[in-house]
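Novice: fold the following for me, if possible:
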Amino acid sequence: MTAGITIDLADPVPPYEQIRRQLSSLITVGVLAPGSRLPTVRSLAADLGIAAGTVARAYKELEQSGLIESRRRNGTVVVGPPAVPNGQAGADAAVIAAVDRLIRTARAAGLRDDTLIDLVRGRLTSKLEP
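Specialist: Purely as a prediction, here's the structure:
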């Protein structure tokens, strides 16, 4: 499970937020399906070499957003991606397809993944009209 989760200590984004973002993305695109069990807080923290409280905070925020649920005997499981309003599921699929095309184009152009993410983040924060 930790193969998909990485922490960049040089990144100004706090480690708990890096974990939250990565898990949220994996759940939203369906890589982590509803019912999937997440590692325990302690095991993920040990695998990543960070404090257990950091992972616990990420899990708490994911639980508050309705993406995961902590169950006493079953551990922490994925509940599912956020519910989409009626008629929007096709739009989500179209966006995922567009993102996949963007990734393929960026890789063909030799862009590194972190550069692509920075580019998208920068464009999101600019004031683009819908």
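Novice: C-alpha only now, for contacts and for neighbours.
Specialist: Noted.
Novice: longest helix in the protein, please.
Specialist: helix 89-108 (DSSP state H).
Novice: so how far is the helix or strand that comes right after that helix from its chain's centroid?
Specialist: The element immediately downstream of helix 89-108 (helix or strand, assigned by DSSP states H and E) is helix 113-125. Distance of helix 113-125 from the chain centroid (Cα atoms, centre = their mean, to the nearest Å) equals 15 Å.
Novice: one more sequence to fold, the one below, so I can look at both together:
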Amino acid sequence: MKIRIGIDDSGAPYEQVRAQISELARSGALPVGYKLPTVRGLAEELGLAANTVAKAYRALETDGVIETRGRNGTFIASAGDAAEREASSAAQAYAERARRLGLSEDAALSAARDALRAAYA
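Specialist: You can find the predicted model right below:
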């Protein structure tokens, strides 16, 4: 597992860890069931505080990317399905809200595209 923390990166270190593990899981570079290093182990490897890695792991677990199995460790979950379900739910909520606001389909799609461009910039 290759994770790099950019000192000059504007993202917080925990967010860099979270984003990179999430991307590695989604791309298949870390397959479902892959056992992640312990919080302390990864913190030592990256030169970060254990609390920083723990925060990233908590966020990843909330996102459904990883799952902790007690003393057995932390593993990559089948994140694709969970992420797709959550995105679908968010899209449905957005569509309903846009309709209630009286936006046309084109206006709603334009607002969503703008938000996505900003999020991925």
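Novice: in the second structure, what range does the longest helix of the first structure match?
Specialist: Aligned by TM-score structural alignment, helix 89-108 of the first structure corresponds to no residues of the second structure.
Novice: ok, now stretch 65-78 of the first structure?
Specialist: Mapped onto the second structure using TM-score structural alignment, stretch 65-78 of the first structure spans residues 63-76.
Novice: so which bits of the matching stretch are buried?
Specialist: For stretch 63-76 of the second structure, the neighbour count (16 or more other Cα atoms under 10 Å) marks 63-68, 74-76 as buried.
Novice: which one of these sits closest to Ala107 of the second structure?
Specialist: Taking Cα to Cα as the measure, Ala107 of the second structure lies nearest Asp63 of the buried residues of stretch 63-76 of the second structure, at 28.9 Å.
Novice: ok, and the closest non-adjacent residue to the closest one?
Specialist: Among residues not flanking Asp63 of the second structure along the chain, Ala83 sits closest, at 7.1 Å (Cα to Cα, 6 or more residues apart in numbering).
Novice: pull out the buried residues from the helix or strand where that neighbour lies.
Specialist: Of the helices and strands defined by DSSP H and E, Ala83 of the second structure is found in helix 79-100. For helix 79-100 of the second structure, burial by neighbour count (16+ other Cα under 10 Å) applies to 79-80, 95, 98.
Novice: just to revisit the earlier point, the longest helix of the first structure vs helix 113-125, what angle?
Specialist: For helix 89-108 of the first structure against helix 113-125, the angle by axes from the mean of the first three to the mean of the last three Cα atoms, to 10 degrees is 130 degrees.
Novice: report all helices and strands that helix 89-108 of the first structure contacts.
Specialist: helix 113-125 (3 or more Cα pairs under 8 Å, 6 or more residues apart in numbering; DSSP states H and E).
Novice: for the helix it packs on, enumerate the helices and strands it packs against.
Specialist: helix 89-108.
Novice: list the buried residues for the helix it packs on?
Specialist: Residues of helix 89-108 of the first structure classed as buried: Ile103 (neighbour count, 16+ other Cα under 10 Å).
Novice: could I get the buried residues of helix 79-100 of the second structure as JSON lines with distance to Tyr14 of the second structure?
Specialist: Below are the buried residues of helix 79-100 of the second structure laid out as JSON lines (distance: Cα to Cα, whole Å):
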{"residue": "Ala79", "distance to Tyr14 of the second structure": "19"}
{"residue": "Gly80", "distance to Tyr14 of the second structure": "21"}
{"residue": "Ala95", "distance to Tyr14 of the second structure": "32"}
{"residue": "Ala98", "distance to Tyr14 of the second structure": "33"}
